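below is the structure, and that's it, no one-letter string:
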């Protein structure tokens, strides 16, 4: 996650700053005194005070500190943190509901394909149960059928457009090639492509000058803004092309393995929760330290990407990765992750402000914690409870 530095106020070094007394405004000639705006009468015994460079720098620092800290006295921790917690909880509950519904569809398909659904309806204890491999194969067949149906609908729609609207043959072929490429992509590739597309669209919006005020208000998280929605939107926001490219390369590189391990529903819930959770930690720490350091706005998907990196390192610590600043020296993830987290610790200790180091560390910690304990203590009990509630409703 990238920090945006505040504007710096500079003055010319060729002339010292001079503070003079208040001058009277212009008025018509009159013999009567002007009491509202008395004339300035310079005194030879009191020359104007000239600030030294040290005094000028001290004054600018004091004014900058007041402008940063004084309006934030009424800032509350509660609303953004409660909002972020509700978002993360809602993401996992929604993912669990969708996952259970999809599993029910796969289960029913397996029963129908094996012609043993009637035995389950009769409550036969000897009825065979599917293995995870059989359910996975059934899910794959279901996905292939849906893709074929989608391709058939695309072909029919393009043919209709060609007949009714005169769609050129070259455009029709290009659309068919694009649709075929999309249909041939795996589920994880589709998910990652969708996330990348969202980030690219938001990046494009940043490049429109007239939209900058809106983007700065709703896609840039500032700890003192009292706009908790930006905890979410800033996770998909990038203003610089290099920042976007680095994060999207990381998303494509580390997201596939985690997606295949968790499944689409759980992966999306973890991705969103990691990004929002990293922003929550950064938000709380920034407010707690606002007396000693200025509050800076932040944006970017780095917190979520760090979560994917740590998750991949947990699953395959022996896999190699090439760091951006060391592209020709592949490093095992088991060593690369501690090195990158150590870099962020150094950034905190040395007070570097270019990156949001607290968000990076929080994202990596959330990813490691979830891969170690989340499946067993969070996801599985959640899905079981959702399934039990659905079963009770269907039985009644």
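Great, that's in hand. Here the structure is a predicted model, which is why all the values come from computation and not from measurement.

going forward, measure contacts between C-alpha atoms and count neighbours the same way
Fine.

run the chain-centre distance for the longest strand along the chain.
Longest strand in the chain, counting residues (DSSP state E): strand 326-332. Distance of strand 326-332 from its chain centroid, counting by Cα atoms, centre = their mean, to the nearest Å, is 26 Å.

show residues contacting that strand.
The contact list for strand 326-332 (Cα atoms under 8 Å, 6 or more residues apart in numbering) reads 317, 318, 319, 320, 321, 322, 323.

OK, contacts around the first one?
In this case it means residue 317. Taking Cα under 8 Å, 6+ apart as the test, what residue 317 contacts is 332, 333, 334.

and the strands in the stretch 151-300 of the chain, which stretches?
298-299 (DSSP state E, counting those that start in this stretch).

follow-up on the earlier one: now do the buried residues in the longest strand of the chain.
331, 332 (16 or more other Cα atoms under 10 Å).

next secondary structure element downstream of it?
The helix or strand immediately downstream of strand 326-332 is helix 333-349, counting by DSSP states H and E.

from the chain's centroid, how far away is that following helix?
20 Å.

just the residues contacting that helix, thanks.
309-310, 312-314, 316-321, 353, 357-358, 360-361, 364.

filter the residues you listed down to the ones in strands?
Per DSSP E, the contacts of helix 333-349 map to strands at 320, 321.

filter the contacts of helix 333-349 to the buried ones?
By 16+ other Cα under 10 Å, those give 309-310, 312-314, 317, 320-321, 353, 357-358, 360-361, 364 as buried.

all the helices of the stretch 201-350 of the chain, residue numbers only.
All helices of the stretch 201-350 of the chain, identified by DSSP state H, counting those that start in this stretch, fall at 212-218, 230-233, 241-262, 264-288, 302-315, 333-349.

of all these, which one is nearest residue 191?
Minimum separation from residue 191 across those (Cα to Cα) falls at helix 264-288, 7.3 Å.

comparison target, given below:
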């Protein structure tokens, strides 16, 4: 060892004095290393819990904007048809036109527009062979006549069914599959909010689309009867005039679907997700090292993805319509699609559906989105209790803002067209 020192002369030691001091100063002490060490990452922190704040804000803002727009459009249509009715008042009405009179005038206008469209179509097809013109005329009548015969609620339901049919066709296009999975399925783990709305009109299976379409059409026919403004109901004498209920029905169904999706999202984020993480933590007995943390995180992520799956469909809105119908018309009956000869009371049918969803939650069934179904049922019950009064208040509030009525004497004033 002593002989090895002879290879270093005194001059070589003083040749790099500053470098030696810098190197020595950059070597941290043991205490500094311990202080700079980061705490070990916990297992639960490695998988972030889904948020619900943005989804709640999106649902509140979208539903509020939709109801305000629907109420404003209803008021504008009512003003328009009040003007038409009063212009014809001397010949048709000897008193103030009622809501049924306004609905009749609007339906007559719809029939005239359909007849004008038919005449225009036949004029354009004059150069076609007689057989083709006859087929075109028959097809037009087959499409237009059911629309004219249906009430406003069923027409709104058919519009939603048509939109859902378009998204179903997009699911069958292979090139659109990545876009559809991202934008038309609501996954609580994705953090997206707008899919609460787009997933309502998305159906990947034809049977799913068919059952929801039949149920939505049936609910639309009855929901509009309850939501329509009856004579004498309102914040002033004579009731609140209303020429069109379709905007109210549209706001009801879309808001019900949004609320049902939000309930499903919240339940998965605040109830299902912590249970899965807790079970994964309890199942892992290996010591916490970086390797075991990575392995446990991957296993827990796969477990969460298998339990919390993307949801789609308009079933939440259907449940809201069914519950509202059962509460408003308890004497009504329901016919099952596969057993049409056995009508059962609608309250029994709706109660059985709700009981099945509760059983599905208890048993952990995952074929249906039971949280969304129960959320839609809750929305229908709440709307039965408070919906029509809130709708009347919103319409009157917008009328006051527009200057059509005076707020100090609502019971005596009538809307000015």
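Noted; the coordinates are in hand. In this text, all values refer to a predicted model and were calculated from it rather than measured experimentally.

now for the buried ones among the contacts of helix 333-349 of the first structure: which two are most distant?
For those, and using Cα to Cα, no pair is farther apart than 317 and 353, which are 30.0 Å apart.

what's the spacing between the aligned partner of residue 196 of the first structure in the second structure and residue 300 of the second structure?
If you follow residue 196 of the first structure across to the second structure using TM-score structural alignment, you land on residue 161. Separation of residue 161 of the second structure from residue 300 of the second structure (Cα to Cα, to the nearest Å): 38 Å.

outside of stretch 67-77 of the first structure, which residues touch it?
224, 226, 284, 287, 290, 291, 294, 295.

swap in 10 Å and give it another go.
6, 61-62, 223-226, 280, 283-284, 287-288, 290-296 (Cα atoms under 10 Å, 6 or more residues apart in numbering).

hmm, which of these are the buried ones?
Buried, going by 16+ other Cα under 10 Å: 223, 224, 280, 283, 284, 287, 290, 294, 295, 296, out of the contacts of stretch 67-77 of the first structure.

quick one: residues contacting the spatially most central residue of the first structure.
Centroid-nearest residue in the first structure: residue 235, 1.6 Å away (criterion: Cα atoms, centre = their mean). Contact partners of residue 235 of the first structure, counting by Cα under 10 Å, 6+ apart, are 1, 199, 219-221, 271-272, 274-276, 278-279, 298-305.

same deal with residue 372 of the second structure?
With Cα under 10 Å, 6+ apart, residue 372 of the second structure has these contacts: 256-265, 267, 311-317, 319, 357, 378.

could you report the neighbour count for residue 380 of the first structure?
Residue 380 of the first structure has 13 neighbours, counted by other Cα atoms under 10 Å.

oh, that last question was meant for residue 148 of the first structure, not what I typed.
13.

that one against residue 183, yeah?
Yes: the criterion here is Cα atoms under 10 Å, and residue 148 of the first structure meets it with residue 183 at 8.0 Å.

touching both of these two, which residues are there?
Contacts common to residue 148 of the first structure and residue 183, judged by Cα under 10 Å, 6+ apart, are absent.

work out the gap between the longest helix along the first structure and the centre of the chain.
Counting residues, the longest helix found in the first structure (DSSP state H) is helix 78-113. Its chain's average C-alpha position is 20 Å from that of helix 78-113 of the first structure, according to Cα atoms, centre = their mean.

so where is that helix in the second structure?
By TM-score structural alignment, helix 78-113 of the first structure lines up with residues 53-88 in the second structure.

over to stretch 349-360 of the first structure?
Using TM-score structural alignment, stretch 349-360 of the first structure pairs with 362-373 in the second structure.

regarding the matching stretch, how distant is the last residue from the first?
With Cα to Cα, one end of stretch 362-373 of the second structure sits 14 Å from the other.

from residue 236 of the first structure, how far off is residue 194 of the first structure?
12 Å.

right, I mislabeled it, should have said residue 290 of the first structure
The value you get for residue 290 of the first structure to residue 236 of the first structure, if Cα to Cα is used, is 25 Å.

just residue 132 of the first structure next, same as before
Counting by Cα to Cα, the separation of residue 132 of the first structure from residue 236 of the first structure is 34 Å.

who's in contact with residue 402 of the second structure?
72, 75, 396.

now these in JSON lines, with distance to residue 133 of the second structure and neighbour count?
JSON lines is the format used below for the contacts of residue 402 of the second structure (distance: Cα to Cα, whole Å; neighbours: other Cα atoms under 10 Å):
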{"residue": "72", "distance to residue 133 of the second structure": "42", "neighbour count": "20"}
{"residue": "75", "distance to residue 133 of the second structure": "41", "neighbour count": "24"}
{"residue": "396", "distance to residue 133 of the second structure": "50", "neighbour count": "25"}
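
any chance of these in a markdown table, plus distance to residue 33 of the second structure?
Below are those laid out as a markdown table (distance: Cα to Cα, whole Å):
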| residue | distance to residue 33 of the second structure |
| --- | --- |
| 72 | 67 |
| 75 | 72 |
| 396 | 70 |
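
just these now: which is nearest residue 295 of the second structure?
Among those, and counting by Cα to Cα, the member closest to residue 295 of the second structure is residue 72, at 55.9 Å.

would you confirm that the closest one contacts residue 398?
Yes: contact criterion Cα under 10 Å: residue 72 of the second structure and residue 398 qualify, at 6.8 Å.

residue 256 of the first structure contacts residue 308, doesn't it?
Yes: the pair residue 256 of the first structure / residue 308 is scored as a contact, 9.4 Å apart, by Cα under 10 Å.

in the stretch 1-150 of the first structure, which spans are strands?
Secondary structure of the stretch 1-150 of the first structure, counting by DSSP E, counting those that start in this stretch: strands at 2-3, 18-19, 49-50.

can you tell me which of these comes nearest to residue 162 of the first structure?
strand 2-3 (47.3 Å).

what comes into contact with that closest one?
221, 238-240, 243, 295-303, 352-357, 359-360.

likewise stretch 199-214 of the first structure?
By Cα under 10 Å, 6+ apart, the surrounding residues in contact with stretch 199-214 of the first structure are 193-194, 197-198, 215-216, 218-220, 233-241, 244-245, 247-248, 300-301.

out of the residues you listed, which end up buried?
193, 215-216, 218-220, 233-239, 244, 247-248, 300-301.

surely residue 385 of the second structure is in a helix?
Yes: looking at residue 385 of the second structure with DSSP: H, G, I helix; E, B strand; the rest coil, it is inside a helix.

which residue is the nearest non-sequential neighbour of the alignment partner in the first structure of it?
Residue pairing (TM-score structural alignment): residue 385 of the second structure is matched to residue 372 of the first structure. Spatial nearest neighbour of residue 372 of the first structure, excluding adjacent residues (Cα to Cα, 6 or more residues apart in numbering): residue 314 at 8.0 Å.

okay then, goodbye and thanks.
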